[in-house]
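**Q** Following is a predicted model, sequence given first.
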Amino acid sequence: MSTPFTPDVVEAIKRHMNDDHAEDSLIIVRGLGGRPAVTSAVTSDVDAEGIEFTVDGGEKVRVPWGETLTERAQARKAVVRLYRDACAALGLSARGEH
């Protein structure tokens, strides 16, 4: 799958998600990844089509962006959209802007 992100950018996004938004990743996997009972979710890959998480026991769960990203700046907005959609799906109140 093609990606507009260099390996360094992918690593930076993964690091940011795992260091600063671990709980958001869990909410995304529970609400949009079809795994409502997982207890951990680590961002393991990012590309133009979606974001991938490694969850309990090492299973990979991929959540599509809903659009094809063409530049790095779109990733932040796409993650925020997934987070808010997941909160809505789970009946949670979303925090303000990330």
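**A** Noted; the coordinates are in hand. Numbers count the residues shown, from 1 in each chain.

**Q** When you work out contacts or count neighbours from here on, use the C-alpha atoms and nothing else.
**A** Will do.

**Q** what residue is smack in the middle of this protein?
**A** I51 (4.9 Å; CA atoms, centre = their mean).

**Q** where does that one land in three-state SS?
**A** Following DSSP: H, G, I helix; E, B strand; the rest coil, I51 is assigned to strand.

**Q** A further structure is provided below for comparison with the first:
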Amino acid sequence: MGVPHTFDSDVITAVLRHMNGDHTDDNILIARAFAEPSDAEITDSVMTGFDGDGGVWEITRDGSIAELHVPWPGGPIADRPSVRREVVALYDDACARLGVEPRPHA
């Protein structure tokens, strides 16, 4: 298994700003769908990073903070357009796991 692709800091900053500014509800939805144990109440989720293998969120559940790493659904990625595609796929997967109707994607 190789080393995951590392994105430039400007790409990471832009994606994190977008996710934490425009998609706070999606961050919580992803955390609730993928965190274990699934019965813990997640009250906050902030995307803190990502690489070619997946995204990383700092989640708050039952009063404790933990790190959640979620692999990209389509496998490893190595370019910026793939980040959006994989985050959208994570959102769709989270909706399916939780029985939530996903909103349309632009």
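**A** Now that the structure is in, tell me what you want to look at. Small disclaimer: the values here were computed from a predicted structure and weren't measured.

**Q** Let me see the TM-score of these two.
**A** Taking TM-score structural alignment, normalised by the length of the first structure as the basis, the two superposed chains have a TM-score of 0.91; 98 aligned residues with a CA RMSD of 1.4 Å.

**Q** what sits against the aligned residue in the second structure for the residue nearest to the centre of the first structure?
**A** Counting by TM-score structural alignment, I51 of the first structure lines up with G55 in the second structure. In this structure, G55 of the second structure makes contact with M47, G49, H69, V70, P71, W72, judged by CA atoms under 8 Å, 6 or more residues apart in numbering.

**Q** can you rerun that using 7 Å?
**A** By CA atoms under 7 Å, 6 or more residues apart in numbering, G55 of the second structure lies in contact with G49, H69, V70, P71.

**Q** what number of residues lie near the corresponding residue of the second structure for V79 of the first structure?
**A** In the second structure, V79 of the first structure lines up with V87, judged by TM-score structural alignment. Look at V87 of the second structure: counted by other CA atoms under 10 Å, it has 20 neighbours.

**Q** ok, V87 of the second structure to S64 of the second structure distance?
**A** 25 Å (CA to CA, to the nearest Å).

**Q** the helices in the first structure, which residues?
**A** Ranges of helices within the first structure are 7-20, 22-32, 73-90, based on DSSP state H.

**Q** contacts for the last one?
**A** Put plainly, it is helix 73-90 of the first structure. With contact meaning CA under 7 Å, 6+ apart, helix 73-90 of the first structure is reached by D24, I27, I28, G31, L32, W65, S93, A94.

**Q** With the second structure overlaid, report how far that helix is off on average.
**A** By mean CA distance after the TM-score superposition for the first structure, the fitted helix 73-90 of the first structure averages 0.5 Å away from its aligned residues in the second structure.
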